Every structure is written in structure tokens, then in C-alpha cells.
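S.K.: give me the fold of what follows.
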Amino acid sequence: MRRISVLTLGLSTALIACSDSNLIRNADGAYDESDTGASDDTGAAGESPDDDDDGASEREDDFIKLLPATTNQYIFVVNSARDTVSRVSVPSLQVLTVEVGSRPKVVRTTADNQRAIVFNEGSDDLTILNAETLEATVVPVLPYLNAMVLSDDGVWAVVYRDSDEEDDGSTGGAQSFNELSIVNTVTGDHFSEVVGFKPRQVKFTEDSSRALVVSDEYLSVIDLSGEDPEVQVVEIAEDLLDPPPAEEIEVSPDGAYAFLRQFGEDSIALVDLNTLTVDRLPTGQNPTDLDLSPDGASAVVVSRGSNELYVFDVENPYGAPEVIALPSEEFIGSVQFSPDNTKAMLYTTAALVDHYTTWDLATGELTVRPLIKPIQSVNVTPDGGALVVFHTEADAEGADTTSEFYGEWAMSMISLTDFRRNAILLSAEPTAYADSLDGRWGFFVMEDKPFLEVLDYDNLGLTEIKLRSNPVHVGVLTGTSYAYVNQDHELGRLSFYDPDAELLETITGFELNSGIEH
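M.R.: Sure thing, here's the model as predicted:
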């Protein structure tokens, strides 16, 4: 490993006083590498929902592909084109860049803040960095893998080939679609295991004692509690010759049950993780979304085909579910809970529908509300005070062709107190988004546009900050409301913005000890 450069940028007093913040991702509000198998098609203008449900998957957007990782002191940012990782210290904003393997794809930090784990797709290895000293341990993994998931305790990394993700394909003579790598990030030990064909998702139990690998036919349960991982495979598809796509998995907080949704099935699979038995829970026609409530007490299934919600008791999932009829004229396939567990948003991303429904969890009241355009992705702010909707470029059937928003990208901020909204016309598609944990500020960037967009959730206002080059992704520094933007620049460029002080500072050429700009 070679250290390339060190630069320090002064931190304002206003920044030091900022409240806690963190990265968030997409419609879930929490980063998860899972892919639901949903289509990326936002539809052509004028496309409308099919009354018989045309079978399209709901879309859950992965806004940030090269998501930075945080500890209580540092931010780690992948520079994939330059085979490096940059560490930003908080609050000094000192930047230190180190070389890692070829084509680093993702970096994750461990829960104890001691290590940063980098998956290098080009060199087929992990670089395990000491967060403080940046000393590196390199662990080879199997070739042709393209995704990594880290356990909550930070001890285990599972590297696998995500069948839903595009990659460069095999250049060798043989390739397995069943093998994955398991790495103990503390000891550096590597284990190769065989799981179901073409894994779609990997998830850990909350106590990190098991890793669950989902493929269409099987759920592979990997016991991580012993010295070496042990794999058991459970059949989850009733038709092994033509299994339905496995799109989602949710795990009960106590690790007792796994709930699996398979596209097109009129039930979900319930796996008892202690006995490894599988049961089917009826859910109505064509369930298209599965989520746990924020308190972990309920598993909620949206059955788009029968226009119903099925609410299961997580502690007793075999009991009769509560069945809630949705508004008869609505086309609803997704659910998004507010973090405070008081309300949920019901909507679709599979058709061009320009309205959504709010669900009051205390009273059960369902209210249909308008939007300016159909939905591409949805996020509730961390404090539950506002709803952020990024819209499709395409329009709903019958949309006003004279509207300023017709045929354009747009987003909306909506108060979840009185439901007033601020609809904003965008010049390009949004590509990355982050919130401060206090729920005051949001930030996003757009494709090939040199701007940082700042959202003030207190008044639903927007401020546009000019950048010196096009952004790659955006995040929030640990323990602050301070945004950072990694930009497309051959020498490396990072900008930091303090929304309270309205201060932008930029480091350019941090890999080659180049200039600091203010």
C-alpha cells in the first residue's frame, strides 16, 4: 500500500456545532445492497396502469453505487477509476488517500469503527484497512464476484455474484454461479462456499450469527457462530423447474424467521431459521412489496393484484393477518413507513400514476393525495417530518401538456404535518441523495450538472450551490450537517458545504498534493 497525499482544510466554528447526520440512500431511507429485481423502466409518456395488473415489478432505486462509508471520526470514499480510497477526517477535514486493489467498487466500515473493508472487483480481493493507521491486509476472494455485504458487527464480509447486477462477464475458461466468498475481517480468513444458483440478495440476522443468501430456488442459511461457516440449503420454490424470481427478504429482529417474497406468487414463504422448515402464508394476488414496520412488530405485504395490505404479526406469523382493503381506484404496489411508525406512504413505481396514499397507522385512515408527476422513488426524512419524492421524466396519462413539468424531471418536498408541497423542476435526472439525521437538511446531485442541491425541510425551500465540476455522489459528514460531494476530476476533487454557515470549500488534486480552493 502506498500513501499518496495528505491535505488539510480548516473547519468553521459553525460546522463544529452542527447536529448529527449520516448517509441515507433511497426509498428505504437506509442503505442496503439488496436488489428487488425491479425493472428500471420508468415508462413512456402516457403509459397507464393495467386494470388487470401487467406484472411489472415495483422499482426501488439504488441512487448511490459508490456509497462512502463512515466511522465516528472518518469518511472513506472510493475512487474507482484511480484504484484508491480517500479518508476524510472529521472535524479537521484532513484528506489522506491510499492505493488499494484494482477497480475498488465498494467500501464499508465496521460497527466498532476500527476497520474499512474495500472490495476490489478488478483484482478479486478485499483490502482491509485499519481506520486509524491505514495499514492494509489484502485477502484474495473468488473471481467473477461483483457485490459485497458486511455483517452488522463488522466481522463477516460476504462477496458474491449478484445476478441482478451488470458486470464485465467472465474472461476465463470456467465460471461458477453458485460459489461465494466469506471473509472474517478480523482474522483475514477466507472461506469458499456453494449456495443456490445465481444469488440475488444477501442479508444477515441482527446478531450477525447467520448470513442468508437468496436465490430463486433456495435460501442458503450460513451459520457464522462457529470457527468455520456452515451452510444449509432450504428449498423455497414450490416449482424448482420454473421458480419465480425471489425479490425480497426480511428477517425478524430476533432472527427467528425469514419472510421471502417471490414475484407473481400469491403467498410469501416463511422460513423458520431454527428448524429450517418452510411454510406459505397467503397474501392475496401478486404481492409486490414486503417491509417490516420500524418497530419490527409487523411484516406488511402490498398485494397489488387484489389491492390489499396483509399485516402479519412478526412474533406469531402463523396467526391470521390483518387484511386492509386499499382505495378501489388506486394502483398501489409499494409501502414506505415513517421512521416514527405513525404513518406510511402507499404508491407505485411500476406505472405512471401521479398520486399516492397516506396510511395513518393509529386510526387506519387511508387518504389519496395528488402529485405533479409519477413517482420514481420516495423517501421519508429521518425525523418523519417530510416526504421527498423524485419523479419520472415521463408523465401520467392525461397530463397537462402545457405544464412546466411535462416531459421533464422533477422532485417534490411534502410536509407530513399539513401536506403542503413544493414541486421543483429539474434540469437532469437525480443520481445521489443524502439526509442529515436530524431531519433538517437534504442534499442531492444530478447527472452531468455541476450543482449541489440543498433542501431545507423546515420551510421546504431549495438552495442551489455551484460546484467546480460534475458530482459523482453526495453524503453527510459524521456528527454534522455538513455535506460532502465527490466530483469527477482527474486529480480528485472533494467539496464540503455547511448549510448553516452557507459555506462551500473545495479540495482539488488531493491525490497529487495540488491546490486547495475556497
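S.K.: drop to CA atoms for contacts and neighbour counts, all remaining ones
M.R.: Will do.
S.K.: give the contact list for the closest residue to G385 other than its chain neighbours.
M.R.: Setting aside the residues directly before and after it, G385 is nearest to L416 in space (C-alpha to C-alpha, 6 or more residues apart in numbering), at 5.4 Å. Contact analysis of L416 by C-alpha atoms under 8 Å, 6 or more residues apart in numbering lists 384-387.
S.K.: top of these by neighbour count?
M.R.: Neighbour count (other C-alpha atoms under 10 Å) singles out A386 as the most crowded of the contacts of L416, with 25 neighbours.
S.K.: quick check: the gap between the residue nearest to G385 and S86.
M.R.: 38 Å (C-alpha to C-alpha, to the nearest Å).
S.K.: same check on L224?
M.R.: L224 is 31 Å from S86, where distance means C-alpha to C-alpha.
S.K.: tell me the SS of E166?
M.R.: Secondary structure, DSSP: H, G, I helix; E, B strand; the rest coil: E166 is coil.
S.K.: can you count the residues close to it?
M.R.: Per other C-alpha under 10 Å, the neighbour tally for E166 reads 9.
S.K.: same question, V221
M.R.: 22.
S.K.: okay, and it sits in which element?
M.R.: Using DSSP states H and E, V221 falls within strand 218-223.
S.K.: now do that strand: distance to the chain's middle.
M.R.: Distance, stretch centre to chain centre, for strand 218-223: 22 Å (C-alpha atoms, centre = their mean, to the nearest Å).
S.K.: could you check the angle the very next helix or strand once past that strand makes with strand 218-223?
M.R.: Per DSSP H and E, the first helix or strand lying C-terminal to strand 218-223 is strand 230-235. On the basis of axes from the mean of the first three to the mean of the last three C-alpha atoms, to 10 degrees, strand 230-235 is oriented at 160 degrees to strand 218-223.
S.K.: after strand 230-235, which helix or strand is next?
M.R.: Per DSSP H and E, the first helix or strand lying C-terminal to strand 230-235 is strand 246-251.
S.K.: now the angle from the next helix or strand after that next one to strand 246-251?
M.R.: Using DSSP H and E, the helix or strand that follows strand 246-251 in sequence is strand 257-262. Inter-element angle recorded for strand 257-262 and strand 246-251: 160 degrees (by the same axes, to 10 degrees).
S.K.: quick one: distance of the helix or strand following strand 257-262 to the chain centre.
M.R.: Next in sequence after strand 257-262, counting helices and strands by DSSP H and E, comes strand 267-272. Here the centre of strand 267-272 is set off from its chain's centre by 24 Å, with C-alpha atoms, centre = their mean.
S.K.: do a quick rundown of the strands in the stretch 51-200 of the chain.
M.R.: Under the criterion DSSP state E, counting those that start in this stretch, strands of the stretch 51-200 of the chain are mapped to 69-70, 74-79, 84-89, 95-99, 104-109, 115-120, 125-130, 136-140, 147-150, 156-160, 179-184, 190-194.
S.K.: before we go on, could you also do this sequence so I can check it against the first one:
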Amino acid sequence: MKIKSLPPLLFALALTACGADDGGGGLATDDPNGGYNNGGSDNYADAGAAAPSDAGSGDVFVPEEEEFLVREVATTSAYVFVPNSSEESNTVAKIDGRDFSIEPIPVGQEPTVVRAASVDGVGDVAYVLCEGSSTVAIIRADMEVDRPEQQVNLLTVPEEVNSLALSPDGRHLLAYIDPDKPLRADTSVASLQAATLVRLGDEPKDDAAYELSVTRLIDEIEFTEDGEQAFIVGREGINRIYLNDVDADRFVPPLPLDLSQTVFPPKDLEIEVSADGDFLVARSSEFAGAALYRPPTDAAEATLRLVELSAIPTDIDLFLEEDGSPGVLATLRDSDELAILDVEATLEAAEDAVPEPEILAVSDTQPGLAQLTPDGEQVLLYTSLVTTPMLGVLDLGERALRAYPLRNQIRSVAVSNDSDTAVVVHRKQEGQAPSDADPLTFFQYNHGITLFDIETGYRRPVVLQGEPADLVMTQDGEGNALVFVMQQSPDPDFRGITRIDLESYRTDFFSLARQPTQLGVVAGKVFVSQESEEGRITFIDVATSSQRTVSGYELNAGID
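M.R.: Okay, the predicted model is just below:
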């Protein structure tokens, strides 16, 4: 394999000093400047996990723990849709984020999962899984009607389904069985292969639902960027569905990948699908390499190419080179390398002449996971397994690497839409810090995040009094980037929202009367749902930080 030498590594030996606390709940800690692990790969045991194995050593492979705190919520640009959580409920609250008006919408029994989108030609639409009546309710929120129920169309789905996946254009929905979620007590567990494709019509009379038989024990569902195809990844293979072509109930055969189940076991398989559905790449914990696959078309047979690597990939990601050609990033944690695969060259090559990937030696980082910035120009490299990790920044155009140490184990990483700032959420270490703990130890034994300026490498650790359970990034009216972190805590004084200005790093905390449960953005405001039998949402103006609470919507009450 080709080993490419990188430009000199910019290696930060100590964290940038931090300022004093700028606001209520988030406390900026002082820089310890000492006793810091230099980022070597010998500290995996710090996190309580076994050291990652060498690909050929026969040791047990330790997977990375990737977590995403930015969660999917049922919002459009104007509305928040909240299911009534009371027993034997049959309503969803449609809350207008512009004027805080509340409208209870009758749907099916026991609404649980909601997805929403703005659909061209139709307006704002919400899809509601009503598990008590085995239906999906389609709510056309902008339809002018005399009564709220006239906005709703109910379609039947199998009683086993417990989750929803929505296509990017909002016109197709897959209701399926998520094996990680509980099934209703009165449903059958004999088959975990049932799913339903729901298609939104231009008019309610054109809505349709088709029952599908697909792979068992679904791990993930991916849609193409145009919303025309869906790929269902599960224990028995991968189903490809041309969404607009389905016009009846049907069995969907798996793609003929012909991957060995000993090398690519279905229970440990990561798949990434290209935006246009032209190809996919797979990795598993049993193979030191990756598989590139081009599905069959009317004009050509399927193509499968296996690319051997120096270690088992712990993560794979798709990206575009500067010339627009597709590539694959594979992190090789055990060999401290990053492999870059040329998709077209690999798929076009003969089976016995697969080109060697480009290999970047990244020994000063810990390349367990990779996350592309939204602009696609850089990739962040890190591991979730060590107590004092390194965060690497690789410029994909220049192939230039910089690396910086962080103070605590990484739980999750989110990048702002402008690709300027990363928010690193840390994992609080078990136990309590001693009363005489140094700043580094204190940070590790408390909840916290690090704000990371990607261009300069400046890091701003922030201690949080509650557990960070969700976060959103947005902008104020002047275009300044902001992050809002939802904190949960048994202590009423520490549950609420931390607002951070990513231009000045000012930190402000807003306490909430009830435990927060969900965070999102609607109509230029941040909203946070809270535990409440009668329903409770607080809206925070991103520019002024003024608050307004809507409560009692499950009982059709009013505004505080």
C-alpha cells in the first residue's frame, strides 16, 4: 500500500487557557497545563475498555461508541407537533411557533412517533404512528378546513411497527420494526420483517400505503438525496426500494451482494450509501478491509470489489474530492492510519487488479471515528474509548493534519453548519472527584463540553451542572452562531438550557420548572419540551433570550 507522508503536524501540547465564567449555568474551567497525556495510543484502558486489537492478532475487537445528540424532532419551519402522552390518548398538538397558538388534532389511538416536513405543493405535513390503532395519521397542517380532523388521513399499518423513517422530500415514509425499541405486549414477535411504505399524494384521496416484506431486524434505513430510493439494512441483507415504483403490497428481495457471512456478519455491518444510490460501501468487525458495491441496473450487472487494509476499519464515511469524484474514508484505529479509497477506480478495476488505497499515517491522532464538516473540506478524527483523547483535523484538499488534546472522553461531536465550530460532548467519568482535585480531574468527573474552533484549534472547556442530553445549533438575526444544550438533572436548580454564543463564547443558563425531554428549533425560536402530564413547552427567542411557555396543550389549555 502507498504510505503518504503528511505535512508537519501541528501538535498542541497544552490546552489554550480559558477565561472566567461568562454566565449562569456553564462554568469555564481553568487550564491544568500539566499531567496531560500526549495523545499516544497506550491509554485505552483509561476508559475501562479493552485495548483495541491489532487486525491480525486475534484479540477481541473493540468497536467505537458513536452517539449523536442532535436528534430528529417533529418540526417544520412553522410548527411543532407533539403527541399526547397520556394513556388512551388520540391527539397530537400542533403548536405554531410564530404566534404560540395550539390546536389539538385528533388522530389514531396512542400516538407515539411523529415525523414532519415541508413538502413542495402540499405544505407542512406531519406523519404520526398511532400504535394503539395500528395506523399512520397524515396531517396536512396548512389545509384550510372547518374542523381539525379534516386535516387528517388515517392509513393502516402492521401492528408490529414501532418506528418511522421519512424521505428527504417528505413524500415517502417507511413504518418499520426497530428491534431496539419495545414491541407492544399484544403484538406478535413471530416475524420482524413487516414494514409499510406510505406515499403522500397531492390530495388526501391520493395517499397510499403498501405493506412490504423486507429484511429482518432492521439496523438502519438510508434514502438517496432525491428521495427516490430507500436502502433498508438488516440481519438478512440489504433491500433497495424504488419508492415511486411501488404500487402494491410486495416482497422486496435483498440485493445480491454475495458477501460472506463469516467476513461480513449481518449483526455487525456498517453500510454507507452514496447520495444518488449509485454505490455503497460496507465494513465489518471480521474483515481488515472494506467492500465497495454497485447495485445492478437494467444496463449492467452488479459489481463487488473487496479492498484489503492494514487493520479492521472502525468507521467509514463518504466524501467528495475537490474534483467532485467520490471517495471513501476508512479509519484504521489499530494501525493509526486513514485509508482513502477511489470509488470509481476501484469499481472499474478487474477483480484481480483492485488499486491500492491511499494511506495517510495519522499516528498523532486516534482515528477511531471520522466526521466530515458540512462543507466537506475537512474531517475530524477521534476515538470514543480513551479518557484523554486527541482531536485531529485533516484538510482533505491538502492532506494536512493538525491534532489537539482534549480533557475528557468523547461522547459525541457536532459541527456547526458553517463548519467553523465543533461542539464536543464529554462522557462524565464514574465516581466523584476528590475535594482537592486538580482542574483536569475536576473536569473529567463532571458533565462538560468543549467548544472547538476548527480553524485555530482554540478549545473552550465548559462545565455543565446537568447531563447534556440534546443540543441544537442555530443563528441569531445577525448571523451569529449559537449552540443550545439541554441539561437534565435530578436537582431542579441544574435542569434547563445552556445558551452559548460561538462568537464570544458567552455562556448563559436558563433553568426550567420541569425536567426537559426534547430540544428543537422552530420559527426562529428554540423550543424545549418538558415532563408534564398536561403538556409543557418553553420557547426561547434566540436573539433576546426571552422565554414563553405553552402549557396544558394536552388538555387544550393556554399560555403562561
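S.K.: the strand holding V221 of the first structure vs the second structure, mean deviation?
M.R.: Mean deviation of strand 218-223 of the first structure relative to the second structure after superposition (mean C-alpha distance after the TM-score superposition for the first structure): 1.5 Å.
S.K.: that older thread, neighbour count: L224 and S86 of the first structure, which is higher?
M.R.: Taking other C-alpha under 10 Å, L224 of the first structure and S86 do not tie; S86 has more neighbours (25 against 19).
S.K.: would you confirm that that one contacts V78?
M.R.: Yes: using C-alpha atoms under 8 Å, S86 of the first structure is in contact with V78, at 6.6 Å.
S.K.: and for those two, which residues touch both?
M.R.: Shared contacts of S86 of the first structure and V78 (C-alpha under 8 Å, 6+ apart): none.
S.K.: follow-up on the earlier one: okay if I get the strands of the stretch 51-200 of the first structure as JSON lines plus distance to F451 of the first structure?
M.R.: What follows is the strands of the stretch 51-200 of the first structure, written out as JSON lines (distance: least, C-alpha to C-alpha, whole Å):
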{"stretch": "strand 69-70", "distance to F451 of the first structure": "22"}
{"stretch": "strand 74-79", "distance to F451 of the first structure": "19"}
{"stretch": "strand 84-89", "distance to F451 of the first structure": "21"}
{"stretch": "strand 95-99", "distance to F451 of the first structure": "22"}
{"stretch": "strand 104-109", "distance to F451 of the first structure": "24"}
{"stretch": "strand 115-120", "distance to F451 of the first structure": "28"}
{"stretch": "strand 125-130", "distance to F451 of the first structure": "32"}
{"stretch": "strand 136-140", "distance to F451 of the first structure": "35"}
{"stretch": "strand 147-150", "distance to F451 of the first structure": "30"}
{"stretch": "strand 156-160", "distance to F451 of the first structure": "34"}
{"stretch": "strand 179-184", "distance to F451 of the first structure": "39"}
{"stretch": "strand 190-194", "distance to F451 of the first structure": "43"}
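S.K.: right, and these - which one's nearest P321 of the first structure?
M.R.: With C-alpha to C-alpha as the measure, strand 147-150 is the member of these nearest P321 of the first structure (31.9 Å).
S.K.: which stretch of the second structure is that closest one matched to in the alignment?
M.R.: Alignment of strand 147-150 of the first structure against the second structure: residues 163-166, by TM-score structural alignment.
S.K.: ok, now stretch 483-499 of the first structure?
M.R.: The aligned range for stretch 483-499 of the first structure in the second structure is 526-542, by TM-score structural alignment.
S.K.: and if you look at stretch 454-472 of the first structure?
M.R.: Under TM-score structural alignment, stretch 454-472 of the first structure corresponds to residues 499-517 of the second structure.
S.K.: buried stuff in the matching stretch?
M.R.: 499-502, 505-512, 514-517 (16 or more other C-alpha atoms under 10 Å).
S.K.: list just the nearest of those residues to L269 of the second structure.
M.R.: Nearest to L269 of the second structure out of these is T517 (C-alpha to C-alpha; 31.0 Å).
S.K.: quick one: the strands in the stretch 351-500 of the second structure?
M.R.: Applying DSSP E, counting those that start in this stretch to the stretch 351-500 of the second structure gives strands spanning 358-361, 369-372, 378-382, 390-395, 400-405, 410-415, 421-426, 448-453, 459-463, 467-475, 481-488, 496-501.
S.K.: and C130 of the second structure, which of these is closest to it?
M.R.: Smallest distance to C130 of the second structure across the strands of the stretch 351-500 of the second structure (C-alpha to C-alpha): 25.1 Å, for strand 467-475.
S.K.: name the nearest residue to Y44 of the second structure, ignoring sequence neighbours.
M.R.: For Y44 of the second structure, ignoring the flanking residues on the chain, the nearest one in space by C-alpha to C-alpha, 6+ apart is V386 at 4.8 Å.
S.K.: do the same with E330 of the first structure
M.R.: Excluding its sequence neighbours, the residue lying closest to E330 of the first structure (C-alpha to C-alpha, 6+ apart) is N307, at 7.8 Å.
S.K.: looking for the alignment partner of the one you found in the second structure.
M.R.: Counting by TM-score structural alignment, N307 of the first structure lines up with D336 in the second structure.
S.K.: ok, now V98 of the first structure?
M.R.: By TM-score structural alignment, V98 of the first structure lines up with I105 in the second structure.
S.K.: its match reaches P148, doesn't it?
M.R.: Yes: counting by C-alpha under 8 Å, I105 of the second structure touches P148, with 5.6 Å between them.
S.K.: more crowded one of those two?
M.R.: A count of neighbours by other C-alpha under 10 Å puts I105 above the other of I105 of the second structure and P148, at 22 against 18.
S.K.: hang on, the earlier thing: distance of the residue nearest to Y44 of the second structure from P52 of the second structure?
M.R.: The gap separating V386 of the second structure from P52 of the second structure is 11 Å, by C-alpha to C-alpha.
S.K.: find the residues that touch each one of these two.
M.R.: Common neighbours of V386 of the second structure and P52 (criterion: C-alpha under 8 Å, 6+ apart): Y44.
S.K.: settle it for me: which of these two has more neighbours?
M.R.: V386 (23 against 20).
S.K.: quick one: contacts for that one?
M.R.: Residues in contact with V386 of the second structure (C-alpha under 8 Å, 6+ apart) are 43-47, 408-410.
S.K.: can we see that at 7 Å?
M.R.: 43-44, 46-47, 409 (C-alpha atoms under 7 Å, 6 or more residues apart in numbering).
S.K.: between these, which has the most around it?
M.R.: Using other C-alpha under 10 Å as the neighbour criterion, Q409 leads those with 23 neighbours.
S.K.: trace that one over to the first structure, please.
M.R.: By TM-score structural alignment, Q409 of the second structure lines up with P374 in the first structure.
S.K.: same check, this time on R199 of the second structure
M.R.: Using TM-score structural alignment, the partner of R199 of the second structure in the first structure is N184.
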